[in-house]
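K.L.:
Just a sequence and a predicted model for now, questions to come.
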Amino acid sequence: MHRSAPRLSRILACAAVPVMLVAVGCSSDSGDEKDTASSASPTATEPTVEPAKFSELPDACTSIGKKTIESLVPKAKTKGGTPGTSSDTVTRGSCSWNGLDDNGVKGSQYRWLDVGFTRFTSDQALGSGAERATAEYTKQVAKAKASEGAKKVADAPAEGIGEQATAVTYDLEKTGEDFKYATVVARTGNVVVTLTYNGAGYAGAKTPSGADILKDAKKAAGEAVGAVGEGGSGDTGTSASPSAKAPDKSDDKSDDKS
């Protein structure tokens, strides 16, 4: 028995439905895979700065050995040194010594020694502690070279002291006498060490040798830098905001001729 044409069309249409559903299903699966692949792609992360090497500073007044102090500053007024003032000793510290070695009719020898430490933490916005210390190191070298009234200014690398160091020497006339100066600026990790040593002869005494002043300054600076490594090290992390507030400028209260 033959079926009519309209009825046959309806049967063929129903038979095609499962095929269409399968096609739709495949299309839907393909889209899910694309979405999954897209969501699994890694997202960019902000780079972090290198943690600071040192988390604290040594006691400035004990950073240089007693024998060295006795040799460089004979008859020091305060053998233990006079600490500078700072509202943030974790970030900055300093100490100074001065003394006049009176030799009667042979005249007198005056010496003054000062050592200062500045520490920088790593900061996401400002950079790593080492980078910030390097900028301060450059600044302190320039400052030493621009000392008011200085004559015969010279600078040279100070080998073997910290990661980088520069020695600046110059002559300066004060209180009617000729002073010989040597400033050694050094950086170790995230800490900058600035040491200044000077001397003069009074009452007819011979002016000290500039080479001797420089040699002694380098010796003391080497000890001060070494003291940094003996303190605490390793920041636990980086700061999301500027590190410790700007330290006050250290003031030396001692009665000196520097």
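P.N.:
The structure has been received and is ready for your questions. Computed from a predicted model, the values in this text were never measured in an experiment. Numbers count the residues shown, from 1 in each chain.

K.L.:
CA atoms for contacts and neighbours, from now on please.
P.N.:
Will do.

K.L.:
My read is that residue 64 contacts residue 225, right?
P.N.:
No. With contact defined as Cα atoms under 8 Å, residue 64 does not count as touching residue 225 (9.2 Å).

K.L.:
Between those two, tell me which one has more neighbours.
P.N.:
Ranked by neighbour count (other Cα atoms under 10 Å), residue 64 and residue 225 place residue 225 first, with 25 against 21.

K.L.:
and the more buried one, what is it in contact with?
P.N.:
161-162, 186-188, 193 (Cα atoms under 8 Å, 6 or more residues apart in numbering).

K.L.:
try 10 Å this time
P.N.:
Residue 225 sits next to 58, 63-64, 117, 161-163, 186-188, 191-195 when contact means Cα atoms under 10 Å, 6 or more residues apart in numbering.

K.L.:
likewise residue 213?
P.N.:
72, 111, 169, 180-183, 196-199.

K.L.:
ok, now residue 55?
P.N.:
Residues in contact with residue 55 (Cα under 10 Å, 6+ apart) are 90-91, 119-121, 190-191, 228, 231-236.

K.L.:
For those residues, which single residue is the most surrounded?
P.N.:
Counting by other Cα under 10 Å, top hit in the contacts of residue 55: residue 191 with 32 neighbours.

K.L.:
In this structure that residue contacts residue 122, no?
P.N.:
No. Using Cα atoms under 10 Å, residue 191 is not in contact with residue 122; the gap is 11.5 Å.

K.L.:
Presented hereafter is structure B, for comparison with structure A:
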Amino acid sequence: MSEGTMQRRAQRDQRDDQGAAPAPYGYGQRGKEQRARRLRALAGAAAVPVMLVAAGCSSGDSGSGGESDGAKASGTQTPSSVSASPTVQAAAYRKLPKVCGVLSKKTLEDLVPEAKSGKEGTSSDTSTRASCSWSSLDNNGVKGSQFRWLNVSLLRFESDATRGEGDRLAHDYYEKQIKDAKAVAGAKNTKAAPVAGTGDEATSVSYDLKKKEGAFKQQTVVARVENVVVTLDYNGAGLAGDKTPDAAELTKAAQKAAKEAVAAVSTANTASSSPEPSASTSASAEPSASASKKN
């Protein structure tokens, strides 16, 4: 081989080396550097979602003023969402007197002179509901007879956290009793008037009622004292031709008896005789100011 030929082959080999393709990825120094750069880029991209997930969890737990998702899921109440149990003022009067003893002997002699004793009504709890009635027939033979009938009913209301205070419940019942007295079937000449000096409020309702036995004059006095309602019914009639009693006299007698019955309720609940308040009443045991004045 000549010297010229050898020089041309050397130049061709040098050109081939300069134009040759780079070594495959992963081989050689340059491939190692490219692979290292790609691994670092992938590691950085993977870290971004992790940071976003962590930030999302953090924002859910620390919302401004709200409960955490865990607290909502479990139904746990925060202290600010818990309300206090409702309470009501305890009823001033906690018992009833012996109902057949609320009227004096003299009052009974005036209203029902022929009555021997009172008949107590049936009650499942005489501390909250009681009644007593008396009947009198003064037989004058051929001149006829005078009939009188008297009934006293007592109803006491306890304070209740759901329904309200005892005196308010008693007031509602008081108004219902008056309404019922005014709406008696067959009643004529119905009149209603307030009664002074009898409990906290009192009303007298009078009317005429004709029955097969004769013409009756009916008097109903409804009174409320604190959480107790007193309803007194009194009527009279002249039978077998005897004269009809005077309505004004019967009204006066009924109002006097109602005032006496109200006083008996208050006396039965004086401080010295009052029992301890019921454990079921979620209210203060102090009686109201008006009760203190009465006692």
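P.N.:
Here it is on my side, so go on. All figures in this text were calculated on a predicted structure; none of them were measured in a lab.

K.L.:
Kindly supply the ChimeraX command isolating those of the contacts of residue 225 of structure 1 that are buried.
P.N.:
Remark: buried members of the contacts of residue 225 of structure 1, expressed as a ChimeraX selection using 16 or more other Cα atoms under 10 Å:
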select :58,63,64,117,161,162,186,187,188,191,192,193,194,195
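
K.L.:
Quick check: the two most widely separated of the contacts of residue 225 of structure 1?
P.N.:
Across the contacts of residue 225 of structure 1, the longest distance by Cα to Cα is 18.7 Å; it joins 64 and 163.

K.L.:
quick one: which of the contacts of residue 55 of structure 1 sit in helices?
P.N.:
residue 228 (DSSP state H).

K.L.:
what do residue 191 and residue 122 of structure 1 both touch?
P.N.:
Residues within reach of residue 191 of structure 1 and of residue 122 at once, by Cα under 10 Å, 6+ apart, are 52-53, 129-130, 132-133.

K.L.:
As CSV, these with secondary structure would be great.
P.N.:
Shown next, in CSV, are those (DSSP: H, G, I helix; E, B strand; the rest coil):
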residue, secondary structure
52, coil
53, coil
129, helix
130, helix
132, helix
133, helix
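
K.L.:
on that earlier part again, and which of the contacts of residue 55 of structure 1 is nearest residue 29 of structure 1?
P.N.:
The closest of these, once distances to residue 29 of structure 1 are taken by Cα to Cα, is residue 236, at 47.9 Å.

K.L.:
If burial is judged by neighbour count, which of the shared contacts of residue 191 and residue 122 of structure 1 pass?
P.N.:
Buried by 16+ other Cα under 10 Å: 52-53, 129-130, 132-133, out of these.

K.L.:
from the residues you listed, which is closest to residue 103 of structure 1?
P.N.:
Of these, the one sitting nearest to residue 103 of structure 1 (Cα to Cα) turns out to be residue 133, at 42.7 Å.

K.L.:
so how far is the top helix by length along structure 1 from its chain's centroid?
P.N.:
Across structure 1, the longest stretch assigned as helix under DSSP H is helix 5-40. How far helix 5-40 of structure 1 lies from its chain's middle: 67 Å, per Cα atoms, centre = their mean, to the nearest Å.

K.L.:
List the ones among the contacts of residue 55 of structure 1 that fall in strands.
P.N.:
Among the contacts of residue 55 of structure 1, the members found in strands (DSSP state E) are 119, 191.

K.L.:
Enumerate every residue touching whichever residue in structure 2 pairs up with residue 145 of structure 1.
P.N.:
Under the alignment (TM-score structural alignment), residue 145 of structure 1 maps onto residue 182 of structure 2. Shown in contact with residue 182 of structure 2 (Cα under 10 Å, 6+ apart): 176, 188, 190-192, 205-207, 220.

K.L.:
ok, now with 7 Å
P.N.:
Residues in contact with residue 182 of structure 2 (Cα atoms under 7 Å, 6 or more residues apart in numbering) are 190, 205.

K.L.:
Could you check how far the aligned partner of residue 53 of structure 1 in structure 2 is from residue 267 of structure 2?
P.N.:
In structure 2, residue 53 of structure 1 lines up with residue 92, judged by TM-score structural alignment. Plainly put, residue 92 of structure 2 is 12 Å away from residue 267 of structure 2 if you go by Cα to Cα, to the nearest Å.

K.L.:
so residue 194 of structure 2 makes contact with residue 203?
P.N.:
Yes. With contacts counted by Cα atoms under 7 Å, residue 194 of structure 2 reaches residue 203, the gap being 4.3 Å.

K.L.:
what about those two, which has more around it?
P.N.:
Per other Cα under 10 Å, whichever of residue 194 of structure 2 and residue 203 has more neighbours is residue 203, with 21 against 14.

K.L.:
What are the neighbouring residues in contact with the more buried one?
P.N.:
192-195, 221-223.

K.L.:
same thing with residue 216 of structure 2?
P.N.:
Shown in contact with residue 216 of structure 2 (Cα under 7 Å, 6+ apart): 208-210, 235-237.

K.L.:
quick one: the helix or strand hosting residue 131 of structure 1 to structure 2 mean distance?
P.N.:
For residue 131 of structure 1, the host element (DSSP states H and E) is helix 129-145. For helix 129-145 of structure 1, the mean deviation from structure 2 after alignment is 0.6 Å (mean Cα distance after the TM-score superposition for structure 1).

K.L.:
Beyond that helix, next helix or strand please.
P.N.:
Per DSSP H and E, helix 129-145 of structure 1 leads on to strand 151-157 as the next helix or strand towards the C-terminus.

K.L.:
for that next one, the distance to its chain's centre please.
P.N.:
With Cα atoms, centre = their mean, you get 23 Å for strand 151-157 of structure 1.

K.L.:
cool, stretch 195-205 of structure 1 as well?
P.N.:
31 Å.

K.L.:
Could you check how many residues crowd around residue 66 of structure 1?
P.N.:
13.

K.L.:
Stretch 84-96 of structure 1 aligns to what range in structure 2?
P.N.:
Counting by TM-score structural alignment, stretch 84-96 of structure 1 pairs with residues 121-133 of structure 2.
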